[in-house]
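# Quick one, structure for this:
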Amino acid sequence: MPEILPRCATDAPPERPARAEHAPPAFAALDLGTNNCRLLIAAPGPGGFRVLDSFSRIVRLGEGLAQTGRLSDTAMDRAAAALRACADKLGRRPVRRLEAVATEACRRAENGPAFLARIAEETGLRLRIISAREEAELAMESCAPLLETVDRRALLFDIGGGSTEIAWIRVPAGAADGAPPDLIGYVSLPLGVVTLAERAGQDCFTERGFFEVVEEVATHLAEFDRIHRIGQEIRAGGVRLMGTSGTVTTLAGVAMALPRYRRPLVDGKTLDCEAADLALGDLFALGRKGLAEHPCVGPDRVEFVLPGCAVYAAIRRVWPTPRLTVADRGLREGMLTRMMRAERAAPRRRAR
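Just a heads-up that it's a prediction; the model follows:
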């Protein structure tokens, strides 16, 4: 049997399907992003949920979108192949409820809705395009279990493929006992690792190009800071900086000197920001060849690591904090948490 994980779990080895009459109710969450297509199938478990199956593939759906305003035929074909694989997995296991969403690439692309209509016809999967606000709320939902009683506020960032979401969160007194946090404000910057990699290209591998991206992102963040006075709150104490993205988990893996990336060691880990900053410097010094050979990066992510690190460096510049909590969880976990909470609440509503 798979390990019971607290609240959230992802990308675990698939569980052998149980006999249909004894199988627990399964829920599925599908996230089609600018760079990745991810599926998570899970069943409720003590204190959270248990992963039954998962899928993740780099599809680069947003490739060329910034230049043309459209999803390219090649990118759509890659994503369609991944979504067919997801449909096959879902077809092999009864699922009580499925939530399937698309994010920044389909939000921005002129032909995004047409592509999703094609997917519905070819696979039966009906994906809905969610707003940037809902994207921030789902990330907050998945990361809420990492909050502690000492936290008054949390600043959560998610560096995605096509955009970066920043969520400014109020932590209620009972957060550690399951009370949901409140989203005070959010901002979605159209600057993600794919869009920056395409625009900056080789420049991010140079010191000058890297810091030009840092300056651009920091300018956007400073405006959000002026509205919410986040820096002032950080100086007053009780603010937790949290990051969820491939960029921040990679920084954690390097800072922890992991011989290979291991999610259980990284998810929920709180790092000294100085250690994360040193890891950023180490990644920058590796260059393209060194990044391709690094066990926490690999050849598929070479182009995206330094643009993501530039966004992280901008966040650190505008909001310097002593510690960073790393979350290897995101939209899928947030969707699953919501679905299972609604399932538990249904009998109580019927009883009333």
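
# Please count neighbours and contacts with C-alpha atoms only from this point.
Will do.

# buried set for the helix or strand harbouring Leu251?
Leu251 belongs to helix 246-255 when assigned by DSSP states H and E. Residues of helix 246-255 classed as buried: 246-255 (neighbour count, 16 or more other CA atoms under 10 Å).

# How about stretch 220-230?
221-222, 224, 230.

# Any chance of JSON lines for these, columns distance to Leu196 and secondary structure?
Output for the buried residues of stretch 220-230, formatted as JSON lines (distance: CA to CA, whole Å; DSSP: H, G, I helix; E, B strand; the rest coil):
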{"residue": "Leu221", "distance to Leu196": "16", "secondary structure": "helix"}
{"residue": "Ala222", "distance to Leu196": "19", "secondary structure": "helix"}
{"residue": "Phe224", "distance to Leu196": "20", "secondary structure": "helix"}
{"residue": "Ile230", "distance to Leu196": "26", "secondary structure": "helix"}
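
# can I get those in CSV with distance to Arg118?
Listed next are the buried residues of stretch 220-230 as CSV, based on distance: CA to CA, whole Å:
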residue, distance to Arg118
Leu221, 37
Ala222, 40
Phe224, 38
Ile230, 43
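
# Just the closest of those residues to Gly238, please.
Ile230 (11.5 Å; CA to CA).

# which ones are touching the closest one?
Trp319 (CA atoms under 8 Å, 6 or more residues apart in numbering).

# ok, which stretches of the stretch 101-250 of the chain are helices?
Secondary structure of the stretch 101-250 of the chain by DSSP state H, counting those that start in this stretch: the helices cover 104-108, 112-123, 132-143, 193-200, 207-228, 230-236, 246-255.

# structure for this one too, so we can compare:
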Amino acid sequence: MRLGVLDVGSNTVHLLVVDAHPGARPLPAHSHKAELKLAQLLDDSGAIGPGGVDKLIAVVRDALRAAEDKGVEDLLPFATSAVREARNADDVLARVRAETGVELTVLTGEEEARLTFLAARRWFGWSAGRLLVLDIGGGSLEIAYGIDEEPDAAVSLPLGAGRLTAARLPGDPPDPDDVRALRRHVRTEIARTVVEFARFGRPDHVVATSKTFKQLARIGGAARSAEGLYVHRELKRTSLEAWVPRLAAMTTAQRARLPGVSEGRAGQILAGALVAEAAMDLFGVEAVEICPWALREGVILRRLDHLAAG
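Purely as a prediction, here's the structure:
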């Protein structure tokens, strides 16, 4: 069957169309995305303003047309931290439902972490042993650990690259004092969670998902996405530590010229790098392997599991 996942994220609204059935690997058939940056459309009260909602509705309509054109049988629409944490989330969801017919499921942060972990587990298999999975989104950082398909621990922290950039790094390039303050904030937040994971012992394999980690790995010399999903890609902490001060000294335009960094995400790659560096350092990780599958694939896999169970 042809499934569509409509992911209303903090950075982008992304429709992923796959051909899938229980017991088989989902095969990507089409990808349609629009950079909306909902996390940066919140007003001073924490609400998504009318203009932001209008843009969201227009983008959802475009995605619905793309899904129809591609013959999607079953659409799985969901929203993450930007909508979840908006003060007027209920009103936003009601308007989207009334004007597009789409009923967005709002995932909790823990659900995001658990579904991303499921995707990573299925990608790497049982031989990977105890997995630690890190995911940096636009609005939040997800961390999950476990040996089965359901993680033993899963947390979500408000440390997304888009959120932190909008709130704490106003300059271009940012003021060094702002960078240091953000570094302290990020490390304090992550350090509070380390003890929750430490009791399970050291992981056998550490993987990272999300566009932020992929771009950081590419900056550090990893293979281009054009070389395919099955090429081994990793991000080393030493590489990241060397790049953070360089990114901090660059303007957004200069970062956008780096290999693998898109113009739309160039402004927030520094915040993402600070979060990635802190997580790897505080968890004692020297390198992470980049996982091609993440939250959207986790949603698809969970749906297929439900279909298989009848």
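
# closest to Arg152 of the first structure out of the helices of the stretch 101-250 of the first structure?
Closest among the helices of the stretch 101-250 of the first structure, using CA to CA: helix 230-236, at 9.2 Å.

# Matching Ala82 of the first structure against the second structure, which residue comes up?
Matched by TM-score structural alignment, Ala82 of the first structure corresponds to Val59 in the second structure.

# Now the helix or strand hosting that match: buried residues?
Here Val59 of the second structure, judged by DSSP H and E, is contained in helix 50-69. By 16+ other CA under 10 Å, the buried positions in helix 50-69 of the second structure come out as 52-53, 56-57, 59-64, 66-67.

# What helices and strands are in contact with that helix?
strand 12-19, strand 27-35, helix 89-100 (3 or more CA pairs under 8 Å, 6 or more residues apart in numbering; DSSP states H and E).

# In a markdown table: these, plus distance to Arg237 of the second structure.
Listed next are these as a markdown table, based on distance: least, CA to CA, whole Å:
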| stretch | distance to Arg237 of the second structure |
| --- | --- |
| strand 12-19 | 27 |
| strand 27-35 | 29 |
| helix 89-100 | 37 |
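
# Need the winner for burial among those.
Highest mean neighbour count among those (mean count of other CA atoms under 10 Å): strand 12-19, with a mean of 22.

# That strand vs the first structure, average offset?
Its matched residues in the first structure lie on average 0.9 Å from strand 12-19 of the second structure after superposition (mean CA distance after the TM-score superposition for the first structure).

# so where is that strand in the first structure?
Mapping strand 12-19 of the second structure onto the first structure (TM-score structural alignment) gives residues 36-43.

# what does that stretch contact?
10-11, 24-32, 49-61, 79, 82-83, 86, 161, 332-333, 336.

# One more: stretch 78-85 of the first structure?
37, 57, 59-61, 119, 123.

# Kindly reformat those as JSON lines containing distance to Val213 of the first structure.
JSON lines is the format used below for the contacts of stretch 78-85 of the first structure (distance: CA to CA, whole Å):
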{"residue": "Cys37", "distance to Val213 of the first structure": "26"}
{"residue": "Arg57", "distance to Val213 of the first structure": "27"}
{"residue": "Val59", "distance to Val213 of the first structure": "24"}
{"residue": "Arg60", "distance to Val213 of the first structure": "21"}
{"residue": "Leu61", "distance to Val213 of the first structure": "22"}
{"residue": "Ile119", "distance to Val213 of the first structure": "35"}
{"residue": "Thr123", "distance to Val213 of the first structure": "39"}
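
# So which of these is the closest to Glu207 of the first structure?
For the contacts of stretch 78-85 of the first structure, the nearest to Glu207 of the first structure is Arg60 (25.9 Å; CA to CA).

# Leaving out chain neighbours, which residue sits closest to the aligned partner of that closest one in the second structure?
Alignment note: Arg60 of the first structure maps to Lys37 in the second structure; criterion TM-score structural alignment. Ranked by CA to CA, 6 or more residues apart in numbering and with sequence neighbours excluded, the top spatial neighbour of Lys37 of the second structure is Asn11, at 4.0 Å.

# from memory the one you found sits against Leu38, does it?
Yes - using CA atoms under 8 Å, Asn11 of the second structure is in contact with Leu38, at 6.2 Å.

# Show me which of the two is the more surrounded one.
Leu38 (26 against 23; other CA atoms under 10 Å).

# mind checking the SS state of the closest residue to the more buried one other than its chain neighbours?
Nearest non-adjacent residue to Leu38 of the second structure, counting by CA to CA, 6+ apart: Ser10, 5.1 Å away. Assigned state for Ser10 of the second structure: coil (three-state reduction, DSSP: H, G, I helix; E, B strand; the rest coil).
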